[in-house]
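1. structure here, sequence nowhere to be found:
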């Protein structure tokens, strides 16, 4: 057996199920709630800073396409942040829950976050695309090139790389959450025997 085959077997082996301790599960659920809440706060702050930057660019812009693109980008940010709140806000665990209900709440929250991350292209990336597209293509559509082909191409490539990175990071995070769900499911199955 080759070293690569051994590595693949080791990597693909099922993880051992954790023991099912309701208090430990409660701690994990609470920790998860804090992690998600902190992530969302960072997103809200970053979105507010980006919206202020676009507002400043809109006010100081010399052409209508840049103004329209900036206002559209602000609208896209508002939509993305609203969807973040709607789809991925951390749900408070019920203090009265203990044991299996905590496990079910924790699992439901993991699934909700995984699903939100898997669909981030639709509710987070898509609303952000029209603003930069208008700023980039608008001058060409009106027969005026804003900053020259190379500058526009570099700006577009930077934006595309950032969007691709966001998609990849969210896909990676969703796969990690799926592993947590699988591990929790194994633990629940072991403890139900």
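-> Great, that's in hand. Only a predicted model underlies this, so the values are computations on that prediction, with no experimental measurement involved.
2. going by C-alpha atoms from here, please, whenever you check contacts or count neighbours.
-> OK.
3. biggest helix in this protein by residues?
-> Among the segments of the chain that qualify as a helix by DSSP state H, the longest is helix 149-192.
4. and the helix or strand hosting residue 26, what does it pack against?
-> Here residue 26 sits within helix 22-60, counting by DSSP states H and E. The elements that helix 22-60 packs onto, with contact taken as 3 or more Cα pairs under 8 Å, 6 or more residues apart in numbering; DSSP states H and E, are helix 64-88, helix 100-118.
5. any buried residues in the shortest one, and which?
-> When you say that, I think you mean helix 100-118. Under the neighbour-count criterion of 16 or more other Cα atoms under 10 Å, helix 100-118 has 102-103, 105-107, 109-118 buried.
6. hmm, which two among these are most spread apart?
-> By the measure Cα to Cα, the buried residues of helix 100-118 have their two most distant members at 102 and 118, which lie 24.2 Å apart.
7. below is an additional structure, to be compared with the one above:
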């Protein structure tokens, strides 16, 4: 019975916060779009650098496997940049509309960005994995199979570092998706009032 009293008391209490002003909502949406644009510019610059460096490696590497792996990484980076544009570019908010339409737009944009971060493995990491795997295996692939042996410690360290970077990127993006989901939940609470 005491649980029911607590629930009724909580429902009866006026815990609702008023909707922020239209100017404040637009300022938040504009700030979010600026953050997304800045993130994308950094990603595009890094992508161009990766494409140029690995394309040069595809032309100049001494081993065929290194050239093939470098070409795969450069191609994978092109796929990543296209997917970033498709999934991650900020949309323009509606020019006219009240607080609810700005809230609805911001919720859709947050959900879009959350979904992009949440699916980071398939569109961001996966296109790079084949090329990186070929590059890491290149020293073995250049030897006859009967000469294969355990890679030296420094090569294992580099492989572990590459895997570590991929895992860190995955985890950071999952964390970012959860943060965006909390913002979506806040907007849902505001819109429900």
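-> Cool, the structure landed. Everything numeric in this text was worked out from a predicted model, so none of it was measured.
8. drop the TM-score for these two in here.
-> The TM-score (TM-score structural alignment, normalised by the length of the first structure) is 0.83; 175 aligned residues with a Cα RMSD of 2.0 Å.
9. the helix holding residue 26 of the first structure to helix 149-192, inter-axis angle?
-> Using axes from the mean of the first three to the mean of the last three Cα atoms, to 10 degrees, one finds that helix 22-60 of the first structure and helix 149-192 are set 160 degrees apart in direction.
10. for the buried residues of helix 100-118 of the first structure, which one is nearest residue 23 of the first structure?
-> Compare each of the buried residues of helix 100-118 of the first structure with residue 23 of the first structure using Cα to Cα and the shortest gap goes to residue 102, at 9.2 Å.
11. quick one, what contacts that closest one?
-> When contacts are counted by Cα atoms under 8 Å, 6 or more residues apart in numbering, residue 102 of the first structure is found next to 22, 25-26, 29, 93.
12. adding neighbour count and distance to residue 83 of the first structure, write those out as CSV.
-> Supplementary listing: those in CSV, determined by neighbours: other Cα atoms under 10 Å; distance: Cα to Cα, whole Å:
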residue, neighbour count, distance to residue 83 of the first structure
22, 16, 32
25, 19, 28
26, 22, 27
29, 21, 23
93, 16, 21
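13. returning to that earlier point: quick one: which of the helices and strands packed on helix 22-60 of the first structure is nearest residue 133 of the first structure?
-> Going by Cα to Cα, the one of these nearest residue 133 of the first structure is helix 64-88, 7.4 Å.
14. quick one: the closest one to the second structure mean distance?
-> Overlaying the second structure shows helix 64-88 of the first structure at a mean distance of 0.5 Å from the equivalent residues (mean Cα distance after the TM-score superposition for the first structure).
15. what lies in contact with that helix?
-> Contacts to helix 64-88 of the first structure, defined as Cα under 8 Å, 6+ apart, come from residues 36, 40, 43-44, 47, 50-51, 54-55, 57-59, 61, 112-113, 116, 123-125, 127-135, 138-139.
16. what range in the second structure does stretch 160-169 of the first structure sit on?
-> Stretch 160-169 of the first structure lines up with residues 163-172 of the second structure when matched by TM-score structural alignment.
17. and the longest helix of the first structure with helix 100-118, angle?
-> Here helix 149-192 of the first structure runs at 160 degrees with respect to helix 100-118, directions being taken by the same axes, to 10 degrees.
18. helices or strands up against helix 149-192 of the first structure?
-> With contacts defined as 3+ Cα pairs under 8 Å, 6+ apart, the secondary structure elements packing on helix 149-192 of the first structure are helix 100-118.
19. the helix it packs on vs helix 64-88, what angle?
-> For helix 100-118 of the first structure and helix 64-88, the angle between their directions (the same axes, to 10 degrees) works out to 160 degrees.
20. just how off-centre is helix 100-118 of the first structure within its chain?
-> Taking Cα atoms, centre = their mean, to the nearest Å, the mean C-alpha location of helix 100-118 of the first structure is offset from the chain mean by 15 Å.
21. report the central residue of the second structure.
-> In the second structure, the C-alpha nearest the mean C-alpha coordinate belongs to residue 117, at 3.8 Å (Cα atoms, centre = their mean).
22. list the contacts of whichever residue in the first structure pairs up with it.
-> By TM-score structural alignment, residue 117 of the second structure lines up with residue 117 in the first structure. Residues in contact with residue 117 of the first structure, defined by Cα under 8 Å, 6+ apart, are 170-171, 173-174.
23. switch the cut-off to 6 Å
-> Residues counted as contacts of residue 117 of the first structure (Cα atoms under 6 Å, 6 or more residues apart in numbering) are 170, 174.
24. how big's the offset between stretch 26-33 of the first structure and the second structure?
-> Following superposition, stretch 26-33 of the first structure is found to deviate from the second structure by 1.0 Å on average (mean Cα distance after the TM-score superposition for the first structure).
25. which residues in the second structure does that stretch align to?
-> Stretch 26-33 of the first structure corresponds to residues 26-33 of the second structure when matched by TM-score structural alignment.
26. need the contact partners of the matching stretch.
-> Counting by Cα under 6 Å, 6+ apart, stretch 26-33 of the second structure makes contact with residue 90, all of which sit outside it.
27. go through it and flag the buried ones.
-> Taking 16+ other Cα under 10 Å as the criterion, stretch 26-33 of the second structure shows 26, 29-30, 32-33 as buried.
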